[in-house]
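Enquirer: With the sequence up front, the predicted model follows.
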Amino acid sequence: MKPLYDAAVAAGEREVVVYNPNTSANTPIFAAFSARFPTIKVVGVDLFGAKLTSRLEAEAASGQAAGDIVYTTSNDMPEYADKGFLASYAPETTAGLDEKFVGTNRMWFDWTLTVSGPFYNKSYVKPADAPKSWRELADRKWNKQISISTLQSVSGTGQALTALTIAGKLDRAWFEGLAANHPIVSQANAQAIQAVASGQATLGLDVPYHFFKAAAKKGAPFEFIFPEEGVISIPLNEAILAKAPHPNAAKLFATWLFSAEAQALLADIGMQGTMPDAPKVAGAPQGLVFNVMDWRTLISKYPAQLEMYKQVFAN
């Protein structure tokens, strides 16, 4: 990575702009990179789904690119590649990465898997009373007590739950049961999590484990549930934008994400690296089951799942 760092310094590249779903949750990752390469600051910009697509389209149309790296889920990546938004760059550190984590023409690479599950506010729910499985969340005793982010538009939660459905661990009847429990619906997962923290809801459908661990350290009254069916998980990827204003810093950041240092950091903060020798998630039970799909399966299966969500949660 030293030649990339030297090239960035020589070119006067003092920052790398990363379009990502949640800068706050990714602060430990960004801070570790800047500590390793002190002249380069990571500037996180919260963008996901339609807002991210609109930003990339606007930058392409104007010819004035601001972003260097796009870090998101795989749902939109083929479209971004087709529209010429992405550069093809294969970091040397991805050697040995399973091909299921590699995008079209090597334009994006999955560097981590989320570890997500239900959670509860322990000020209102006793551990003995908390659900132990996804199935239990449809129980009528949780009527009007569950906080969820909307599933009717593209979301990480909706994509991840697709894996559970394909695996036969959930079905339409379960989603209908969840809807019948009159969940408190927010437009974003951060808002859904906050509803549990404030006591507006006692249970939450989905919190990333790394977000939970960070919040718990700050005193949030949360408890994470590792469901019997396993956690839901989506691959998160990185790609360098075709007209990145800081191309050397972008290549360095992409390369570092797959390094042993970064992959170990992921495990420590509650995420799972994708490299074959990546450490297991710290604090997770032995034999943790990941319900996760490769991007090709996600692209083919999620649209129908999204239509089902729209029907079930229409009211």
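Expert: Great, that's in hand.
Enquirer: drop to CA atoms for contacts and neighbour counts, all remaining ones
Expert: Noted.
Enquirer: and for stretch 71-88, what are the contacting residues?
Expert: Outside stretch 71-88, the residues that touch it by CA atoms under 8 Å, 6 or more residues apart in numbering are 18-21, 48-49, 56, 60, 104-108, 156, 234-243, 295, 298-299.
Enquirer: and the comparison structure, right after this:
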Amino acid sequence: MKHAITYVAGLVPAFLLAAGLAGAAEMTAGEKQLYDAAKKEGSVTWYVSQTTTEFADGMCGLFKAKYAGVGCNVVRASGQVIFQRLVQELQAKAVQGDLMSTNDDGQMLQLKEQGALAQFAPENLKDMVPELRALADKENYWITSGVSPLVIAYNTKLVTEAEAPKNWTDLADPKWKGQVAIGHPSFSGSVGLWTILMNDLYGWDFFTKIEKNKPQIGRSVADGHNLVASGERKVALAPLPLILSDSILKKVPIGVIYPTDGALLPPSATAIMKDAPHPNAARLFENFLLGPEIAEYFAKDYRYPLRAGVPLAEGMRPLNSYKTKSIATADGIKKLPEVQEKFRDTFGI
């Protein structure tokens, strides 16, 4: 059995710290140039909804270990909160975040059309998994920085695998009344895309039926996962990496169902702001996101590594082994406001 490594928020295991320092001598010329410029800027500020705070802090810890002298500040919130904060900064002409990572690439398209993003092609793009690289902006205004399929989670102490929902429409079964948890499309980018997908597949009647089961509605897509893990709810919409890492690494009583009608595959995207206060540090960090350290860090936490040749964690299914669905970027932008309004009307929240 492979041994897992536990990362404490903001800290990095000693052997990785040593490896990072050793790696400094192996930088490419372009990377060294960015590093020298980033040290003069001092730090990078990263707005992120793509991961949990703890996981993002771990990523920053790895960055600081490799690039001594460059700080890394995480500002983590739900997708819509991060996006609105950035929009307000742009309107005030006082951008504070250097780069942003989100599960809603539609936000990136909006920022690109506003001229708010910097064009940058990191060196490490050449080593990406081709299918994941293809999900990014063709003009290099944002990169793919993760894929986190949305699936169904269930509490294994309260529900057997046979009893668990097998597809999304099963969540409307009256037997789950008071036992379902979902996120809110007005706060979470990935939940927004999932709401669009459900409406495309089944019409708004899907949510009318779900409402009758009185679901617990959180802001982040991670909220449902946490409620199932604690036993407060039996089933939930949740990100696959959180379920797998909790169940396998932490022995939390939570299981995964890959819905037969398709797991949502929302590509996470990262972009650098055109008016980033620390532009060189931002470019260095974006390139680092596609490097070997983050690919291995992802794999150890049951996330899909972005770099080709990095093996999946033991027990993790390849993306092509189950049905997935995605929403085109333009469709997400067009349809999101309508489903957000309908959601508020239906659930009163």
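Expert: Looks like it arrived, so ask away. Since the structure is predicted, the reported quantities are computational estimates derived from the model, not experimental observations.
Enquirer: TM-score for this pair?
Expert: Put the two chains on top of each other and the TM-score (TM-score structural alignment, normalised by the length of the first structure) is 0.83; 312 aligned residues with a CA RMSD of 3.1 Å.
Enquirer: if you skip the residues just before and after it, what's nearest to the aligned residue in the second structure for Phe101 of the first structure?
Expert: Under the alignment (TM-score structural alignment), Phe101 of the first structure pairs with Leu135 of the second structure. Nearest residue to Leu135 of the second structure, sequence neighbours excluded (CA to CA, 6 or more residues apart in numbering): Thr144, at 6.3 Å.
Enquirer: Map that neighbour across to the first structure for me.
Expert: That one, Thr144 of the second structure, aligns with Asp110 by TM-score structural alignment.
Enquirer: likewise His225 of the second structure?
Expert: With TM-score structural alignment as the criterion, His225 of the second structure pairs with Ile193.
Enquirer: residue contacts, its match?
Expert: 147-148, 204, 206-207.
Enquirer: The counterpart of Ile29 of the first structure in the second structure is in what secondary structure piece?
Expert: Under the alignment (TM-score structural alignment), Ile29 of the first structure pairs with Met59 in the second structure. Counting by DSSP states H and E, the element that carries Met59 of the second structure is helix 53-66.
Enquirer: re earlier: what's the average distance of the helix or strand where the match of Thr144 of the second structure lies to the second structure?
Expert: For Asp110 of the first structure, the host element (DSSP H and E) is strand 109-113. Here strand 109-113 of the first structure, set against the second structure after superposition, deviates by a mean of 1.9 Å using mean CA distance after the TM-score superposition for the first structure.
Enquirer: now the following helix or strand past that strand, how far from the centre of its chain.
Expert: Counting by DSSP H and E, the element after strand 109-113 of the first structure in chain order, helix or strand, is strand 116-121. Here the centre of mass of C-alpha atoms in strand 116-121 of the first structure, compared against the chain's by CA atoms, centre = their mean, to the nearest Å, lies 16 Å away.
Enquirer: now swap in stretch 229-238 of the first structure and tell me
Expert: That offset, for stretch 229-238 of the first structure, works out to 7 Å (CA atoms, centre = their mean).
Enquirer: before we move on, what about stretch 125-145 of the second structure?
Expert: Taking mean C-alpha positions (CA atoms, centre = their mean), stretch 125-145 of the second structure and its chain are 15 Å apart.
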